[in-house]
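> what follows is a predicted structure for the sequence shown.
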Amino acid sequence: MKGSSQLALCVYRVEIAFFSGDLRYGAEIYEITASNWYQAELEGLARSVESVLDNERVPDVRRIATARPA
């Protein structure tokens, strides 16, 4: 008998909050299927670089990801 090596996947709602310094100026939400919340946050951050909110003219841009089960 062979064991299964596949991980169970879950759908997460990942909010990416965009900041300029300490000022939050926007957020986007992505639905991401991942094996855990950490992987979902990483995928959300990777997707956020394509956002219109990720603007090189905004000084000191940073992002914070928060994943929750959908």
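Okay, I see it. Residues are numbered from 1 along each chain as shown.
> rest of the way, CA atoms for contacts and neighbours
OK.
> what's the residue sitting nearest the centre point of the chain in contact with, if anything?
Central residue of the chain (CA atoms, centre = their mean): Gly44, 2.2 Å from the mean position. Under the criterion of CA atoms under 8 Å, 6 or more residues apart in numbering, the contact list for Gly44 reads Val14, Glu15, Ile16, Tyr30, Ile32, Ala65.
> go through whichever strand or helix holds it and flag the buried ones.
Secondary structure assignment for Gly44, by DSSP states H and E: helix 37-48. Burial within helix 37-48, assessed by neighbour count using 16 or more other CA atoms under 10 Å, is assigned to Trp37, Ala40, Glu41, Leu42, Glu43, Gly44, Leu45, Ser48.
> ok, second structure coming up, stack it against the first:
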Amino acid sequence: MRAHSSRRFTVDVAFFSGDEQYASEVHTVSATSQSDARQQALRLSADSIYDDPRIPDLHRTATVRVG
């Protein structure tokens, strides 16, 4: 069985309060797939200054850059 090799991915994480985006960050991660890269970036963004529990209806999205 061949091991999956890691690749470098750039992931844009956007922070929202309701429908309004109020911040974004870029994370570069090593992962075996785009899905893994997205999950890693979301985990990293949980430590961001923008991830503030006082912000109403806080949520994040992660978009892997292609190309």
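Ah, there it is. Keep in mind that this is a model prediction, so the values were computed, not measured.
> returning to what we had before: quick one: map the residue nearest to the centre of structure 1 onto structure 2.
Matched to structure 2 by TM-score structural alignment, Gly44 of structure 1 sits across from Ala41.
> could you do Ala65 of structure 1 as well?
Taking TM-score structural alignment as the criterion, the aligned counterpart of Ala65 of structure 1 in structure 2 is Ala62.
> can you confirm that match is in a helix?
No: note on Ala62 of structure 2: no helix contains this position according to DSSP: H, G, I helix; E, B strand; the rest coil, which reports strand.
> from Pro53 of structure 2, how far out is the residue lying closest to it once chain neighbours are set aside?
Using CA to CA, 6 or more residues apart in numbering and skipping residues adjacent in sequence, the residue nearest Ala62 of structure 2 is Val13, 4.4 Å away. Val13 of structure 2 sits 17 Å away from Pro53 of structure 2, going by CA to CA, to the nearest Å.
> who has more neighbours out of those two?
Comparing Val13 of structure 2 with Pro53 by other CA atoms under 10 Å, the one with more neighbours is Val13, at 21 against 8.
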